[in-house]
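*Asks:* Starting from these lines, generate the structure:
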Amino acid sequence: MSGDRPYRPDVGRPISGTADGIGYLALPPTAVDARPAGPTRLIVAWPGFDPPRTAPALAAALPLTGVPTWRVYLELPAVDGRPASGLDSGALLTSEGVEAYGAAVEQAVERLPAVLADLRRDLGLGDGPIGLAGFSAGGAVALLTLARGVVPVTAAALVAPVVAPAHAARSLEKRSARERDWNERATALAERLDLGARAGDVAARDAALLLVGGTKDRLVPPGEITALRDLLLRRGASAVESATFRMGHALAAEPGTDARPPTTEAVRVDGVVTDWFRDRLAEVSPDLGSGQVTADGRTGADHAGAGASASQTLPDVAAASGGAGAAPPAAARPQDGTADDGPAQGPAPVRFEGSRV
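*Replies:* Below is the predicted model of the structure:
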């Protein structure tokens, strides 16, 4: 049961709570031109060890506003009382870091059925398949969820997923000129969480998959993303695509714990992931009206007296998560001092590779 039952005076606003002891931030359906095209009414997403490190930070970076489902951003489980947001990918060079990573990823998967039960009750949702999204370590959670088949999944979009801790550690060794210091337990755990070795199990779930990588990513190189795509296709996956952006690993500015204006890279990734989910989960039509799309798939025009519903703003997300509000940016720009490589809100050329549904 949820330890913090949310109060929902207005489902047009984000809400926060806990489900099976895991903190979450839920963004309600507010797409004005789309409604669910199937049974999926919920997308669950996890942050990573790198920015964005928390549910509110990931919600600000990837709000997926145009998808007519609830989008629920879950915190990674705390490890030995230490929140996962206090870690970073550099910890993967140590045995303690690998064990913390493994515990967070495996606990997130093991607790998902109980978390979903609480979320469905809190949000008034019925049973049915879900969508998955994840960044970095959160992408590993989504892949392991598919591999283990703990819940039915329709579609999953993964941004720079850590496919194998050993591969990530190898990249970190090259970048930092440090060697990993793993004991036997950490080595065995890393082998168990090599999700490339579980490609057959992932493919067997028959969920549509989108893998997103960055050309400047030094933790999860783009070649690893395309290699996973090709491996999944060889193992029988029917719908796997990949997309590559000119970006590094992080999807938000440091420290990556608060809801902050999205970077240029995050805006572009959010646009592509949103469109990808809409193609698979939504019926899109400008004739649906300008009202809020509710969890049961109806628009605000179907409800007497219902007015137009605006997209969630950054202050909405910050307020729901208990953080300080911030004015939404006129145009999202990089927050980490890097040069802007194009207009934040303009279309970015993206070439999908792989199989389409």
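*Asks:* contacts, neighbours, all on C-alpha from now
*Replies:* Fine.
*Asks:* what are the ranges of the strands in this structure?
*Replies:* For the chain, applying DSSP state E gives strands covering 15-19, 22-27, 34-36, 42-46, 70-74, 130-135, 153-159, 208-214, 240-245, 282-284, 353-354.
*Asks:* Dump the ones you listed to TSV, plus distance to residue 188 and mean neighbour count.
*Replies:* TSV is the format used below for the strands of the chain (distance: least, C-alpha to C-alpha, whole Å; neighbours: other C-alpha atoms under 10 Å):
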stretch	distance to residue 188	mean neighbour count
strand 15-19	30	23
strand 22-27	27	24
strand 34-36	42	27
strand 42-46	24	27
strand 70-74	27	27
strand 130-135	24	26
strand 153-159	25	26
strand 208-214	26	25
strand 240-245	29	23
strand 282-284	41	20
strand 353-354	32	16
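*Asks:* one more to put side by side:
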Amino acid sequence: MTVETTITGMAAGVPFVAVPPGGDRAGAPVVAAWHLMDPPRTEVAMAAALPLAGLDAWRLYLGLPLHGMRFPEGGVEALMQLGYADAVQNLYGPISAQAAEEFGPAYAELRQRLGFRDGPIGLLGGSLGSAVAQLVVADGGFDVAAAVLASPLSRLSAVVEAVGRQFGMSYPWSEPSLDIARRLDFVARADEVAACPATLLVVGEDDDESGFQAPARQLRDALARRSVQAELVVVPGMGHAFAEEPGIEPAPQLPAAAEVDRLAVGWFSRHLR
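*Replies:* Here you go, the predicted structure:
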């Protein structure tokens, strides 16, 4: 990724980084990507961590609500305070829902501005960003040819329970938060997520077993039973995040991110035409 070819701005109110392909800009496929709430936690940091170098495609990195240019007053600390109050109803639910809803208008505006073709697309997401990618698939409206889910959020309830154990607390589930958990249970929604015919899940060897690794295996198996080409790769030495704190500005690529990037480029090269 070079400074000369990187395009940044806002599209339908969504901050973005767009990187054109090296060849035919009008005919190349498109990959849309969403970052994590952990590092890399902005679109510019995600573009640096996973540049998808060598992939002959448009790469669109989209900022999540309440992140980057849309951080609440007080920045990351204020965001964390919202999470301490109610992570499900204040963060996981509304961020993922809004990001999925605003993708259509942002994509349409970027297509008009940048001139890329309308056709099957690829989706890339990390952690909560992977939930956005799966919502885009499950909710329909886009022809998604391939997806790469890094440190994936496969079942929100498992993530919440893992975070609770980490902090020695129990989350007080309510009917509204259970509704969000059901919406973000992609193992249970495998019939809908199977609309994407090729999904790669990438988890860190050091990530939480019950919160992320086991649900990723469950999702892979559920998709495979539905004739999806689904694979799971475990990256040695990788935790949940794959960039250094604070993860807001572009930073040198860590070895774990380089491996995720390599896997993603290979997957999209095979499945995205």
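*Asks:* ok now do residue 181 of structure 1, which residues does it touch?
*Replies:* 93, 94, 95 (C-alpha atoms under 8 Å, 6 or more residues apart in numbering).
*Asks:* got CSV for the strands of structure 1, with distance to residue 122 of structure 1 too?
*Replies:* Shown next, in CSV, are the strands of structure 1 (distance: least, C-alpha to C-alpha, whole Å):
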stretch, distance to residue 122 of structure 1
strand 15-19, 9
strand 22-27, 10
strand 34-36, 20
strand 42-46, 13
strand 70-74, 12
strand 130-135, 16
strand 153-159, 20
strand 208-214, 27
strand 240-245, 32
strand 282-284, 23
strand 353-354, 37
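*Asks:* in the stretch 101-250 of structure 1, which spans are helices?
*Replies:* Under the criterion DSSP state H, counting those that start in this stretch, the stretch 101-250 of structure 1 contains helices at 112-123, 137-148, 165-176, 184-192, 199-204, 222-234.
*Asks:* quick one, which of these is nearest to residue 105 of structure 1?
*Replies:* Evaluated with C-alpha to C-alpha, the helices of the stretch 101-250 of structure 1 place helix 137-148 nearest to residue 105 of structure 1, the distance being 5.2 Å.
*Asks:* looking at structure 2, where would I find the counterpart of the closest one?
*Replies:* The alignment of helix 137-148 of structure 1 onto structure 2 (TM-score structural alignment) covers residues 128-139.
*Asks:* Show me how to select, in PyMOL, the buried members of the contacts of residue 181 of structure 1.
*Replies:* A single PyMOL command selects the buried members of the contacts of residue 181 of structure 1 (16 or more other C-alpha atoms under 10 Å):
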select buried, resi 93+94+95
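*Asks:* which one among the contacts of residue 181 of structure 1 gets closest to residue 274 of structure 1?
*Replies:* Closest approach to residue 274 of structure 1 among the contacts of residue 181 of structure 1 (C-alpha to C-alpha): residue 93, at 33.8 Å.
*Asks:* right, and the closest one touches residue 179 too?
*Replies:* Yes. Counting by C-alpha atoms under 8 Å, residue 179 is a contact partner of residue 93 of structure 1 at 7.1 Å.
*Asks:* Are there residues contacting both of these two? Which ones?
*Replies:* In contact with both residue 93 of structure 1 and residue 179: residue 173, using C-alpha under 8 Å, 6+ apart.
*Asks:* What does residue 201 of structure 1 correspond to in structure 2?
*Replies:* Looks like residue 201 of structure 1 aligns to residue 192 there (TM-score structural alignment).
*Asks:* The closest residue to its match other than its chain neighbours: neighbouring residues, count only.
*Replies:* Residue nearest to residue 192 of structure 2 in three dimensions, not counting chain neighbours: residue 138, with 4.5 Å by C-alpha to C-alpha, 6 or more residues apart in numbering. Other residues near residue 138 of structure 2 come to 20 when the count uses other C-alpha atoms under 10 Å.
*Asks:* Perfect, I'm done here.
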